[in-house]
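Asker: Pasted the sequence and its predicted model underneath.
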Amino acid sequence: MKKNIVILATGGTIAGKAASSTDTACYQSALLPIDALIAEVPALQDIASVTGEQLAQVDSADMTHAVWLALAARINTLLASPAVDGIVVTHGTDTMEETAYFLNLTVKSAKPVVMVGALRPANVISTDGPMNLYDAVALAADDAAAGCGVLVALNDTINCSRDVTKTNTALQDAFKAPELGYLGYIQAGKPYFYRRPARKHTFAAEFDVAGLVALPKVEIIYTYVGNDSSLADAAVAAGAKGIIVAGVGNGGMSAATRQNLTDLARRGTVVVRSTRVSSGIVTRNSAICDDDCGFIAADTLNPQKARVLLMLALTRTSDPAQIQRMFFEY
């Protein structure tokens, strides 16, 4: 019997159109409705019973927390029904990794949820959207995807939403998990898994956003030669409850920045050390003594994903010890 898969559309390049069939760089995102995307891939109905809903229609640079909360709510409602076996979310690629990780922590089901997008608009030569959509539905309809958390499927690959990041501005193989690698591949509509996510997610996560209308304000501060603490001070003055530091190397920062952020942490701002480096662990009490400064180490989360986890953590606690536990568990 075919699985029942619902596609929730939010826009992005997969729904975009260019002025000509050869222009893959200059185009308008988020134009085509979900019904048009489904109609372009009639083979979808061969692998699942597919329906679609237009939840948003935006370039992913314009993605908002409000859409995140609406997505989580709708996915949880749909997956609570025995009539729905899995979800596919179409999304722009620029912020896909952030939305995917947010859903990975807020969806309350073991049923498959798959994020998908495209690096080329729908009407150009060699657009990747239709095949990506086909693969995503095939993955969401496969029993092996259950219990894996929110997955990201592009370019015939399966990625863990915690680990994946966009590594190139335009190439079709842009989505990778540096060092940790893919979870698997999709060939001829068949998923092949070679590893599974190791960290807690979805049904095992402690976060509950039901009824939330906003998320705590968390800002990212980038470090570089000669930077000072003015941006962190401004963020806190503007209402930030947390600061993510995109540090140098193993989450390092200048002595002056460290002192200022230590002062902010002692006054109640939650400070998390991530890194501007593309891969590797930010180790607790290594480049900086987190115990002395009151900081939290981001482990392997990049700055944008550390921000997602910190926002959700702050809906439950502001205790640095508890938030550090979350960074080690999720």
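Answerer: Arrived safely, thanks for sending. Residues are numbered from 1 along each chain as shown.
Asker: Going by C-alpha atoms from here, please, whenever you check contacts or count neighbours.
Answerer: Noted.
Asker: which outside residues touch the longest strand along the chain?
Answerer: Across the chain, the longest stretch assigned as strand under DSSP state E is strand 49-58. Defining contact as CA atoms under 8 Å, 6 or more residues apart in numbering, one finds that strand 49-58 is touched by 2-12, 29-31, 33-35, 38, 44, 67, 71.
Asker: Ala36 and Gly16, how far apart?
Answerer: Applying CA to CA, to the nearest Å, the value for Ala36 to Gly16 is 11 Å.
Asker: The structure to be compared is supplied as follows:
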Amino acid sequence: MAHIQLLGTGGTIASRGHSTGGAVAVDASSELVDTQYGDVTVSARDVLTIGSYRLDLADLRRIADAVGQALADPGTDGVVVTHGTDTLEETAFLLDLVHTSPKPVVLTGAQRTADSPDADGPRNVAEAVRAAADEHLRGAGVLVCFNGTVRSARGARKVHTTAGSPFGGGTEVAHMVGGQLVVTATPRRYPPLPALPAAFDDIRVEIITAYPGATPDLLDHAVQLGSHAVVLAGTGVGNAGPGFAEAVKRATADGCVVVLSTRAPWGPVVPTYGNGGGIDLVEAGAIPSRDLNPFQARMLTAVLLSQGKPPEEFPEMFETYL
């Protein structure tokens, strides 16, 4: 009989209406689960009880540490993490970067609060437990399970604010058919990074978006504030307007890493254009994120910088995980 540990962190799945008029995360993780799902037993404990829009890097390290402890338990066959959907894609990717165990870690949540008449949390939890216990998903790393679909953490994005299936992207790894989990793919795994050090809590990586009329002032300001890195969410295949190439050059000269991503929801960064476009941004020192979206590129950047390596080693390390 498989045993799964469920770690609660809050989010809509743990939220109920509050006297202030807005939903607030209040439910303990033990209220989200049955103790047994068929031949799978589940134990639950709380790591945090908070809306995921309020998380900081210290909170994410706390979640990662809790997942690591759960995976180290020889009596545990997999881990489920309940999480708010707002920033679930960042936490899932971060956990995947430091995941060293063959045991699956599955993140899930809800689009409707626990006190909704049609709450979706219980079903999502049941399906996530099934995925975490499935022996065919051993070695698959960290996964996102929602509304009958299991996908890889890498590339997953919240693509709809209210839909029952809010996530897209990544690779579909499995789906539910007639109450059974059908495994369809195994994600490519990357070399796991070391456990997050305490320095991770204080790494500052800003995201700055390019748009018509944008100036590089915010990029300059981020450097002046002591940011360790900036992710530039460029337009299209990775472009930005007048002045950005010069600002990137100033930033990198000051030791601030600049990663070039795209604000487009899908597709890789492919430096193509001059006149201040992606070719000039890379020439100035920006590092293309390829298929990583700005938010997951930010997570990878923060993890790598927290290891204390000199900035000149960053491009090669970053490239390893693309």
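Answerer: Arrived safely. If you're wondering where the values come from, they're calculated on a predicted model, not measured in any experiment.
Asker: Residue range in the second structure corresponding to the longest strand of the first structure, please.
Answerer: Using TM-score structural alignment, strand 49-58 of the first structure lines up with residues 41-50 of the second structure.
Asker: and the matching stretch, which residues are buried?
Answerer: For stretch 41-50 of the second structure, the neighbour count (16 or more other CA atoms under 10 Å) marks 41-44, 46-50 as buried.
Asker: From those, pick the one nearest Gly178 of the second structure.
Answerer: Thr41 (21.4 Å; CA to CA).
Asker: ok, and the closest non-adjacent residue to Gln324 of the first structure?
Answerer: Ile296 (5.6 Å; CA to CA, 6 or more residues apart in numbering).
Asker: Export the buried residues of stretch 41-50 of the second structure to CSV and append columns for distance to Thr171 of the second structure.
Answerer: Output for these, formatted as CSV (distance: CA to CA, whole Å):
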residue, distance to Thr171 of the second structure
Thr41, 28
Val42, 27
Ser43, 29
Ala44, 28
Asp46, 29
Val47, 28
Leu48, 28
Thr49, 29
Ile50, 28
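Asker: so stretch 230-246 of the second structure matches what in the first structure?
Answerer: Alignment note (TM-score structural alignment): stretch 230-246 of the second structure is matched to residues 243-259 of the first structure.
Asker: Just the buried positions in the matching stretch, please.
Answerer: 243-254, 257-258.
Asker: and these, which two are the farthest apart?
Answerer: Ile243 and Gly249 (17.8 Å).
Asker: Now do the same for Met131 of the first structure: its match in the second structure.
Answerer: In the second structure, Met131 of the first structure lands on Arg123 (TM-score structural alignment).
Asker: With Thr315 of the first structure instead?
Answerer: Alignment note (TM-score structural alignment): Thr315 of the first structure maps to Ser306 of the second structure.
Asker: now swap in Arg120 of the first structure and tell me
Answerer: Aligned by TM-score structural alignment, Arg120 of the first structure pairs with Arg112 of the second structure.
Asker: Ok, Val89 of the first structure next?
Answerer: That one, Val89 of the first structure, aligns with Val81 by TM-score structural alignment.
Asker: Quote the end-to-end distance of stretch 154-172 of the first structure.
Answerer: Using CA to CA, the two ends of stretch 154-172 of the first structure sit 8 Å apart.
Asker: buried sites along that stretch?
Answerer: Those would be 154-166, for stretch 154-172 of the first structure by 16+ other CA under 10 Å.
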